[in-house]
Structure formats: C-alpha cells, structure tokens
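>>> Sharing a model prediction with you, sequence too.
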Amino acid sequence: MGNLFEGIPERLPEELFEELFRAESVTVERIVSRGHTSPETGWYDQPRHEWVLVLRGRGVVAFEEGETVTLGPGDHLLIPAHRRHRVAWTDPNQDTVWLAVHYA
C-alpha cells in the first residue's frame, strides 16, 4: 500500500521517477516535477506507448512536429510508441505529480 502524494522530498534538485509496478508488458511509475523540464536537446523516443495522468500541478508536453498539450489535475494523454516528445514546462511553484503507464 502507498500514497502517491506522500514521500515527496522537500528539496527536489532533479525530477523524481519511482517505479510503482512492473509486469511483463506494463510499467507504472510516479513522476514528480517541480519546475523540471526535459533536456533542451533531444526528444524522448520510447519503444512502448505511454499514458500519463496529472494528479496535481500543471505541465506542458511538446511534440517534435510542433504540437503542445497543457495538462492539469485530472488531464490525461496517450503518447504512442515512438512519437517524439519532451516535457517543455512544469509549474515551478508546486509539485506536478504524474502517473505514467508504459505498455506494449
């Protein structure tokens, strides 16, 4: 048993990734951002689909072809495998808590 809003460090110099569950074809993780973004160079190009849900805070996901999606509490997004993307912005004044499900 656990709580997605507990155990978040007071200081968060880097984005926090925590694997919550792993099975043969699915991984579930909690991601906590506080003003963090993806590196300016390069894009995530993942071999599996990713479904993300923002539980708290706000973030912007940018795609290589120019589309951006702003997510707030309760908003979710499916990122198909190999769709190149990055986190362009997260709220620097509060924790953005994401639930990410990676699957084949």
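That came through fine. Numbering: from 1, shown residues only.

>>> When you work out contacts or count neighbours from here on, use the C-alpha atoms and nothing else.
OK.

>>> OK, contacts around the closest residue to residue 59 other than its chain neighbours?
Computed as CA to CA, 6 or more residues apart in numbering, the closest residue to residue 59 that is not its neighbour in sequence is residue 90, at 4.2 Å. Going by CA atoms under 8 Å, 6 or more residues apart in numbering, residue 90 touches 33, 34, 35, 36, 37, 57, 58, 59, 60, 96.

>>> Could you dump those into JSON lines and include secondary structure, neighbour count and distance to residue 23?
Below are the contacts of residue 90 laid out as JSON lines (DSSP: H, G, I helix; E, B strand; the rest coil; neighbours: other CA atoms under 10 Å; distance: CA to CA, whole Å):
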{"residue": "33", "secondary structure": "strand", "neighbour count": "25", "distance to residue 23": "25"}
{"residue": "34", "secondary structure": "coil", "neighbour count": "23", "distance to residue 23": "29"}
{"residue": "35", "secondary structure": "coil", "neighbour count": "20", "distance to residue 23": "31"}
{"residue": "36", "secondary structure": "coil", "neighbour count": "21", "distance to residue 23": "28"}
{"residue": "37", "secondary structure": "coil", "neighbour count": "18", "distance to residue 23": "28"}
{"residue": "57", "secondary structure": "coil", "neighbour count": "21", "distance to residue 23": "28"}
{"residue": "58", "secondary structure": "coil", "neighbour count": "23", "distance to residue 23": "29"}
{"residue": "59", "secondary structure": "strand", "neighbour count": "26", "distance to residue 23": "28"}
{"residue": "60", "secondary structure": "strand", "neighbour count": "17", "distance to residue 23": "28"}
{"residue": "96", "secondary structure": "strand", "neighbour count": "24", "distance to residue 23": "26"}
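
>>> let's bring in a second one:
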Amino acid sequence: MDNLFAKLPRDKTQEHFSDLLQADGLRVERIVSYGQASPEQGWYDQEENEWVSVLEGSAVIEFDNGQRVVLGKGDYLNIPAHQKHRVAETAENVATIWLVIFYK
C-alpha cells in the first residue's frame, strides 16, 4: 500500500509528477509542487478533462479569460477539455500536493 503524503521528493527546484493509475480513458496522478508556476505564456490546452484537488498547500489556477481560482487544502476543481489554463502560483513555504484525475 502507498500513501499520497509519503515519500515526498526532496528536490524543491522542480515539480514532481507520479502516475498512480492508468486505465482506458482515465489517468490518476500525484503532483508535488514547491512554489512552481506555469510560465507566463505556458497555457495548458488539453485533450482530456481534468479534475484537480489540492490535498496540502495552496495554488492559484488562472484561465485565459482572466478568471483566477484560489485552491486551498481540500478544494477541488473540474477543468473541461480545451479550457485553457495555467498554474499561476503554488505555496512556497510547504509542499503543494495535488491529486489529479484526467478523463475522457
């Protein structure tokens, strides 16, 4: 058995992505961020729908229409496929642990 809060990466200079589960039309991923953000022009435009939850830490998701959503511990958000978005910021003083579900 594994634990989402265990074995956090020690390298804080980059985000860390771990696939937890893959099946037809479904992917579950843990992301650990340490203050990282998407580049200013780094908009995601994904083929899959994306459900994101912040388990620890905090983050701000920005959409190309200017909307910004602040996510704290326990908050979640569904992002439809092709809705352009970016990570504007993540907490710098603690690890931000994301649980992300990509689905068709």
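The structure has been received and is ready for your questions. Predicted model only: the values in this text are computed from it and were never measured.

>>> Overlay them and tell me the TM-score.
Superposed pair, TM-score by TM-score structural alignment, normalised by the length of structure 1: 0.97. Supporting alignment: 104 aligned residues with a CA RMSD of 0.7 Å.

>>> Which two of the contacts of residue 90 of structure 1 have the greatest separation?
Across those, the longest distance by CA to CA is 13.8 Å; it joins 37 and 57.

>>> one step back: distance of the residue nearest to residue 59 of structure 1 from residue 70 of structure 1?
Applying CA to CA, to the nearest Å, one obtains 10 Å for the distance of residue 90 of structure 1 from residue 70 of structure 1.

>>> Give me the common contacts of those two.
Contacts common to residue 90 of structure 1 and residue 70, judged by CA under 8 Å, 6+ apart, are 58, 59, 60.

>>> element containing residue 32 of structure 1?
Here residue 32 of structure 1 sits within strand 26-33, counting by DSSP states H and E.

>>> name the helices or strands packed onto that strand?
For strand 26-33 of structure 1, the packing partners by 3 or more CA pairs under 8 Å, 6 or more residues apart in numbering; DSSP states H and E come out as strand 16-22, strand 96-103.

>>> With respect to burial, which of those scores highest?
strand 96-103 (a mean of 22; mean count of other CA atoms under 10 Å).

>>> ok and that strand relative to strand 26-33, angle-wise?
Strand 96-103 of structure 1 and strand 26-33 are oriented at 160 degrees to each other (axes from the mean of the first three to the mean of the last three CA atoms, to 10 degrees).

>>> Next one: the residue lying closest to residue 89 of structure 2 once chain neighbours are set aside from residue 96 of structure 2, what distance?
Spatial nearest neighbour of residue 89 of structure 2, chain neighbours left out: residue 37 (4.8 Å); criterion: CA to CA, 6+ apart. Per CA to CA, residue 37 of structure 2 is found 11 Å from residue 96 of structure 2.

>>> so residue 31 of structure 1 makes contact with residue 99?
Yes. Using CA atoms under 8 Å, residue 31 of structure 1 is in contact with residue 99, at 6.4 Å.
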